[in-house]
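Colleague: sequence first, predicted model second:
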Amino acid sequence: MTTPALGRPTIDRETCVALDAADPLSRIRSRFSLPDGVVYLDGNSLGALPRDTAAHVQRVITEEWGTGLIRSWNDAGWFAKPQTVGDLVAPLIGAGPGQVVLGDSTSSSIFQATVAAARLRPGRRVIVAERGSFPTDLYVLESVQELLGGGRPLERRLIADDGPTLDDVLDEDVAVVLLTHVDYRTGRMHDMAEVTRRIHAVGAVVVWDLCHSVGAVPVDLVGADADFAVGCTYKYLNGGPGSPSFIWVAEQHQADARPALTGWHGHAKPFDFTVDYAPASGVERFRVGTPQLLSMSALEVSLRLWAEVDLGEIREKSLCLTELFISLVDARLTPRWGVEVVTPREPARRGSQVSLRVGSGYEIMQALIERGVIGDFRAPDLIRFGFTPLYTSYADVWDAVDTLESVLDGEVWREPRFARRGTVT
């Protein structure tokens, strides 16, 4: 659905302010601690801080840890947190209780899930992934190939938007396909149900990377008949830097799935301290070791916000924000500066970010950040803007394009200081 005001012949800042006033999600923006004078459009990399997070984490530190001490493993439910907080993630990805468990880093969880998926198809020696995947996915797959290859690494086939396609590489030798639901560079989104159907048609198993979709676009893993999924919680879910990843396993695979890492928290009876490993039932077997409890406590605050919002409203606003941004770029920046929108324009194929291709993108983004508009840069030539419906406003979109136009017109990005690169871009 398109916000009616976006169909007007002329969009100005007053129109954007009016859209914000009518926005049913505007009440949630005040629940985040956003700095004054900053337009934050990098929630697709690190979400903003919920106002209640600091107090809750402080309470966990001073009361549960400081006073409760080791008793809090039982009294405060620490040991069960990977499951209880996982159950808060479940409704956001179309899953049910007991199907999601929090893990370690995203890279570790991809390793866990991909190994388990490949082991469901013994004898098949091909893994498929996307050339444009976030690099850690491909790096992890190299380890999976060696681990499961039996002395001869499994074959890896890479697909891309410009070919080869998924249909080009799928056959009965494929064990598992690892795909990113929303592309981290361009924001292109797969049709999860249709792609899953094609993978299942050759008997393969699919693992979905949801890092750039959970909390921003509709995800229905059960409805799509997916097999495994992994996602992070520090982007659109606003769990904070270092917040844990999650793993989802379809119910039909939980009894047979054999994760790569068999740690003691994934044991059926961890406090029996037996020598031999016996897997816990269901998705709990994907647990490894002691969870990051302080990070989980921060994440728990953010996830409870989602009980107050409608996921349909999230998607509708996301599409309206990105549509507004694209239309303003088309009208104000492309004709004069050749700025190219690389994100799909079709709503069904677009996540909640817009990426622009422009020369000297790094320097331009640094000049933008200095002026209070925060996005990021992805080599070699993309500047990215993430639109988080919980706290991004329509006025933010207007101000971002206005500032970008000013940076380009004034050519301030040419100043040598903007070319000095930090470790993180």
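Modeller: On my side now, so go ahead. What you are looking at is a predicted structure, and each value in this text was computed from that prediction instead of being measured. Residues are numbered from 1 along each chain as shown.
Colleague: make it CA atoms for all contacts and neighbour counts henceforth
Modeller: Fine.
Colleague: what is the burial count for Val214?
Modeller: The burial metric for Val214, expressed as a neighbour count using other CA atoms under 10 Å, is 22.
Colleague: next up, a structure to set beside the first:
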Amino acid sequence: MTSDLDQTDPLASYRDAFVGAETPLVYFDGNSLGRPLRVTGDRLKAFVDEEWGGRLIRGWDEGWMDLPATIGDDLGRICLGAGAGQTIVGDSTTVLLYKTMRAAVAARPGRTEIVVDRDNFPTDRYVAQGVADECGLSIRWIDVDTSAGVTAEQLAEATGERTALVVLSHVAYRSAYLADVEQLTRIAHDAGALVLWDLCHSAGSVPTELDAWGVDLAVGCSYKYLNGGPGAPAFVYVNAGLLDSISQPIQGWIGATDPFLMGPTYAPAAGIRRMLSGTPPVVGMLALQDMLDLLEQVGIDAVRAKSVALTDHAVELAEELLPDVALASPPDSARRGGHVTLNHPLMREVTAALWRRDVIPDYRDPHGLRIGLSPLSTSFAEVRRGLETVRETLDALTR
């Protein structure tokens, strides 16, 4: 089934590049785990046969050691609006959040508070609380509307001379609220604080201009819209102005000035490499390379335009097909990321029933059906088919 919108979509042909996109399954969870690209299977096989199997340990000297920074620079150029030498790949999102939070509060000695909103992603909140406990700091919580996000007024009220760090998400994981990064960063800076932005629900779908916006620190994952695969490593951005002074707490051999010196004491590497700790996850970065190649070909602005069109379509269909369901995302696409959340008291049961019918969204409390629309692998017809099935499922449950 193809809709008129698919016929006029300039990016429609890219759907064929993804494994499984040809099946009737409706995939509404690309913002949790993206589909793999077809070319990735060949890349992985070639890596096993030729690089790993053929070159063995020589591969470290022939490119593997440089991959975190090389891919980081590509990611910065293609998606993040970040100049070279400020982004690097490695570790999980949680580990990088810990590293950046600890580094940030250490860079603001004498300040006693970390500002976080109560609707931020759980890991961000948990790590912030752990860092606060570890460092003798306190959390200043911001209460937000769960269908929106942190406003400029709320952040201005919450920050001041005690604020060491502000932790915010570019796209709210529950509502898809799209924060004004530049404005909120400026407010935090006016208070003398650093800002850490979580890009997990925007990287690869919503363009950023990290350098132009004056962002201090950012962390994001690569298995959602960047299609790096389950457990693919995260990335960290550190503004060039902070790199010489930032000190991260997990001092491993790869982040040292000379990893192979194996010296008696640790000295951090110059630049972004100091954010690394352990051996680079080479296999875990391979699929990410394929997606970055595709994003560079298509252009992140075109991807964002398709994302807006898909979420607008989902909102319009929900109004048409699901009048008994509440939109729990911003209605204005300029304030919305790449997913849409629909609230109804039965959405937990609906989600379970949909999975049995090969319609795969996810569920978020309270009562939220979250529809994640990965721009290059999702069709407009797929969106309609999925929401029609939501209607059928709700009818069956309320009969």
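Modeller: Perfect, I can see it now. Keep in mind that what you see is a predicted model, and the values were worked out from it rather than measured.
Colleague: which one in structure 2 is aligned with Arg51 of structure 1?
Modeller: When structure 2 is aligned by TM-score structural alignment, Arg51 of structure 1 is paired with Arg38.
Colleague: count the neighbours of its match for me.
Modeller: Around Arg38 of structure 2 sit 15 other residues, with neighbours defined as other CA under 10 Å.
Colleague: do you know how far it is from Leu294 of structure 2?
Modeller: Relative to Leu294 of structure 2, Arg38 of structure 2 is positioned 12 Å away (criterion: CA to CA, to the nearest Å).
Colleague: same question for Gly214 of structure 2.
Modeller: Taken as CA to CA, the span from Gly214 of structure 2 to Leu294 of structure 2 is 27 Å.
Colleague: what do you get for His339 of structure 2?
Modeller: 21 Å.
Colleague: so between those two, which is more surrounded?
Modeller: Set side by side, His339 of structure 2 and Leu294 give different neighbour counts by other CA under 10 Å, the larger being at His339 (30 against 17).
Colleague: quick one: the longest strand that structure 1 contains to structure 2 mean distance?
Modeller: Using DSSP state E to assign secondary structure, the strand with the most residues in structure 1 is strand 174-180. Comparison of strand 174-180 of structure 1 with structure 2 after fitting gives an average deviation of 0.5 Å (mean CA distance after the TM-score superposition for structure 1).
Colleague: run through the strands of the stretch 151-300 of structure 1 in chain order.
Modeller: For the stretch 151-300 of structure 1, applying DSSP state E, counting those that start in this stretch gives strands covering 155-159, 174-180, 205-209, 228-231, 246-249.
Colleague: the first one maps to which residues in structure 2?
Modeller: Across structure 2, the stretch matching strand 155-159 of structure 1 (TM-score structural alignment) is residues 138-142.
Colleague: mean deviation of that stretch from structure 1?
Modeller: Compared with structure 1, stretch 138-142 of structure 2 is 0.8 Å away on average (mean CA distance after the TM-score superposition for structure 1).
Colleague: got the buried residues for that stretch?
Modeller: Ser138, Ile139, Arg140, Ile142 (16 or more other CA atoms under 10 Å).
Colleague: same question, stretch 213-224 of structure 1
Modeller: Here stretch 213-224 of structure 1 shows Ser213, Val214, Gly215, Ala216, Val217, Pro218, Val219, Asp220, Leu221, Val222, Ala224 as buried, counting by 16+ other CA under 10 Å.
Colleague: in structure 2, point out the residues matching it.
Modeller: So stretch 213-224 of structure 1 sits over residues 202-213 in structure 2, by TM-score structural alignment.
Colleague: any idea how far the matching stretch is from the middle of the chain?
Modeller: Relative to its parent chain, stretch 202-213 of structure 2 has a centroid offset of 11 Å by CA atoms, centre = their mean, to the nearest Å.
Colleague: swap in stretch 386-399 of structure 2?
Modeller: Per CA atoms, centre = their mean, the centroid offset for stretch 386-399 of structure 2 relative to its chain is 30 Å.
Colleague: list of residues touching that stretch?
Modeller: Residues lying outside stretch 386-399 of structure 2 but in contact with it, judged by CA atoms under 8 Å, 6 or more residues apart in numbering, are Val26, Ala314, Leu317, Ala318, Leu321, Leu322, Leu346, Val350, Ala353, Leu354, Val359.
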